[in-house]
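1. Sharing a sequence plus its predicted fold:
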Amino acid sequence: MALIKILQYPDKRLKRQSVRVETFDDTIQKVIDDMFETRYTTESCAALAATQLDLEIPWSITVIDLSQNNDEPLCLVNPEIVSYEGEQFEYEGCMSVYPNFIQEKVKRAQIITVKAQDRFGEPFELKAEGYLAKCIQHEVDHLNGGLYIDRLPKIKLERISRRVKKQERMQKKGPGEK
């Protein structure tokens, strides 16, 4: 297995649409294994979408593991959310958007139903709620070329931009400089 570089905003590749997986061959199995390896070795990472990664082909694949012990891997290939219920308004962050620095509240469905295939191409349907539902919606946004910050009001984006620029200036200065 190998780690895959996580793309960082504003990399234009983060806006790519994912490519549907048609053949579940060794190449796809390696991509999935490498995605899980990258997820498990990245601090504070709950999930990754293939479109977030430095891959030649941005496959329609997401890997998720919300367990404390990293022992409940969930792979969704070609996921499609088919129903939305309720509402939640919770903080989200992203490994591609100033990780561990920016988190903002985003409105999502509380309960979703997603149709997908497992890593071997077997179709399944999953009803998810709460944090898992939020996570799947976030990753499906990535697969559709979206970022969670796209869901924020313009004024919030401007505030984030100012915070990021200030943080970058602070990091460029040496210790003790003002």
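-> Received the coordinates, thanks.
2. CA atoms for contacts and neighbours, from now on please.
-> Fine.
3. Mind listing what's buried along the longest strand that the chain contains?
-> Using DSSP state E to define each element, the chain has its longest strand at strand 74-85. Across strand 74-85, burial judged by 16 or more other C-alpha atoms under 10 Å covers Cys75, Leu76, Val77, Asn78, Pro79, Glu80, Ile81, Tyr84.
4. which residues sit in contact with the second one?
-> The one in question is Leu76. Ile61, Thr62, Val63, Ala116, Gln117, Asp118, Arg119 (C-alpha atoms under 8 Å, 6 or more residues apart in numbering).
5. and if you look at the first one?
-> Under the criterion of C-alpha under 8 Å, 6+ apart, the contact partners of Cys75 comprise Ile32, Ile61, Thr62, Val63, Ile64, Asp118, Arg119.
6. returning to what we had before: pull the distance from the longest strand of the chain to the chain's centre.
-> 13 Å (C-alpha atoms, centre = their mean, to the nearest Å).
7. What of stretch 139-149?
-> Taking mean C-alpha positions (C-alpha atoms, centre = their mean), stretch 139-149 and its chain are 7 Å apart.
8. what's next to it, contact-wise?
-> So stretch 139-149 is contacted by 14-18, 47-52, 60-62, 79-80, 92-94, 106, 138, 157 (C-alpha under 8 Å, 6+ apart).
9. quick one: which of those residues sit in strands?
-> Among the contacts of stretch 139-149, the ones falling in strands (DSSP E) are Ala47, Leu48, Ala49, Ile61, Thr62, Pro79, Glu80, Glu92, Val106.
10. Now do the SS call for Ala128.
-> strand (DSSP: H, G, I helix; E, B strand; the rest coil).
11. and here's the other structure:
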Amino acid sequence: MILPIITYPNKQLKVRSSAVVNFDDLLHRFLDDMFETMMSSNGIGLAAIQVANPIRALILCIPDEEGEQSKENLIEIINPVIHDPKGNVLYQEGCLSVPGFYEDVERFETLMLQYQNRHGEPCTLEANELLAIAIQHEIDHLEGKLFIEKLTYNRRKKFEKEYKKALKEKK
């Protein structure tokens, strides 16, 4: 089932998500719905809060060399904790909750991630490049933060101006 994605400036996006404690069929169905929602929106990542569920769950499906996203590449990340972040990289990010806007954001280049899978089993993942960036972007959502909050003051003001203009054009 495709779920509605909450968009900026909805206050729900500011909510800090709670830990997942039940790894049951309800969670599994929700994760499946998140995947369907993300794919239908051409996203590479989606946090549960973006579909109005404030739990510490996110999914990622990084495209392969041909730009294809297959379910085999899907990573379901529950209760994530970043360890040992290193380096810095600038990457142009977008967000399904801030449609149509892309800005350069500085993130850690590599990291170790500890998390649980859909069955509650502990997992560890070493991430770099786009995967590391996407993990950080989605974990920010779980903390109630959007990528636009990482912009400099002037770039944030420019974003606000462009966003208001885009909203007027839609009406």
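-> Structure received. Because the structure is a prediction, the values reported are computed rather than measured.
12. ok, and the most crowded of the contacts of Leu76 of the first structure?
-> Counting neighbours by other C-alpha atoms under 10 Å, the top entry in the contacts of Leu76 of the first structure is Ile61, with 29 neighbours.
13. Might you report the residue contacts of the equivalent of it over in the second structure?
-> Correspondence of Ile61 of the first structure to the second structure, assessed by TM-score structural alignment: Ala57. Applying C-alpha under 8 Å, 6+ apart to Ala57 of the second structure gives the contacts Val20, Ala47, Ala48, Glu76, Ile77, Ile78, Asn79, Pro80, Leu142.
14. Pick out the most distant pair among the residues you listed.
-> By the measure C-alpha to C-alpha, the contacts of Ala57 of the second structure have their two most distant members at Glu76 and Leu142, which lie 14.0 Å apart.
15. what's the burial count for the nearest residue to Gln103 of the first structure once chain neighbours are set aside?
-> The spatially closest residue to Gln103 of the first structure, leaving aside those adjacent along the chain, is Gly93, at 4.6 Å (C-alpha to C-alpha, 6 or more residues apart in numbering). When neighbours are counted by other C-alpha under 10 Å, Gly93 of the first structure registers 20.
16. The one 3 residues further on now?
-> Neighbourhood size, Ser96 of the first structure [other C-alpha under 10 Å]: 17.
17. That one reaches Lys5, doesn't it?
-> No - counting by C-alpha atoms under 8 Å, Lys5 is not a contact partner of Ser96 of the first structure; they are 10.3 Å apart.
18. With the flanking residues excluded, which residue is spatially nearest to the aligned residue in the first structure for His137 of the second structure?
-> Matched to the first structure by TM-score structural alignment, His137 of the second structure sits across from His138. Leaving aside its chain neighbours, His138 of the first structure sits nearest to Tyr148 (6.7 Å; criterion: C-alpha to C-alpha, 6+ apart).
19. now the counterpart of the one you found in the second structure: how far from Leu58 of the second structure?
-> Here Tyr148 of the first structure is matched to Phe147 in the second structure, going by TM-score structural alignment. According to C-alpha to C-alpha, to the nearest Å, Phe147 of the second structure and Leu58 of the second structure sit 16 Å apart.
20. can you check Val89 of the second structure too?
-> Where Leu58 of the second structure is concerned, Val89 of the second structure sits at a distance of 22 Å (C-alpha to C-alpha).
21. what's the answer for Asp140 of the second structure, then?
-> Asp140 of the second structure sits 11 Å away from Leu58 of the second structure, taking C-alpha to C-alpha as the criterion.
22. Repeat that for Glu149 of the second structure.
-> For Glu149 of the second structure, the distance to Leu58 of the second structure - C-alpha to C-alpha - is 20 Å.
23. Ok, Gln50 of the second structure next?
-> From Gln50 of the second structure to Leu58 of the second structure the distance is 9 Å (C-alpha to C-alpha).
24. Going by residue numbers, what spans are helices in the second structure?
-> For the second structure, applying DSSP state H gives helices covering 25-40, 129-142, 153-170.
25. most packed of those?
-> helix 129-142 (a mean of 21; mean count of other C-alpha atoms under 10 Å).
26. Distance from that helix to the middle of the chain?
-> With C-alpha atoms, centre = their mean, you get 6 Å for helix 129-142 of the second structure.
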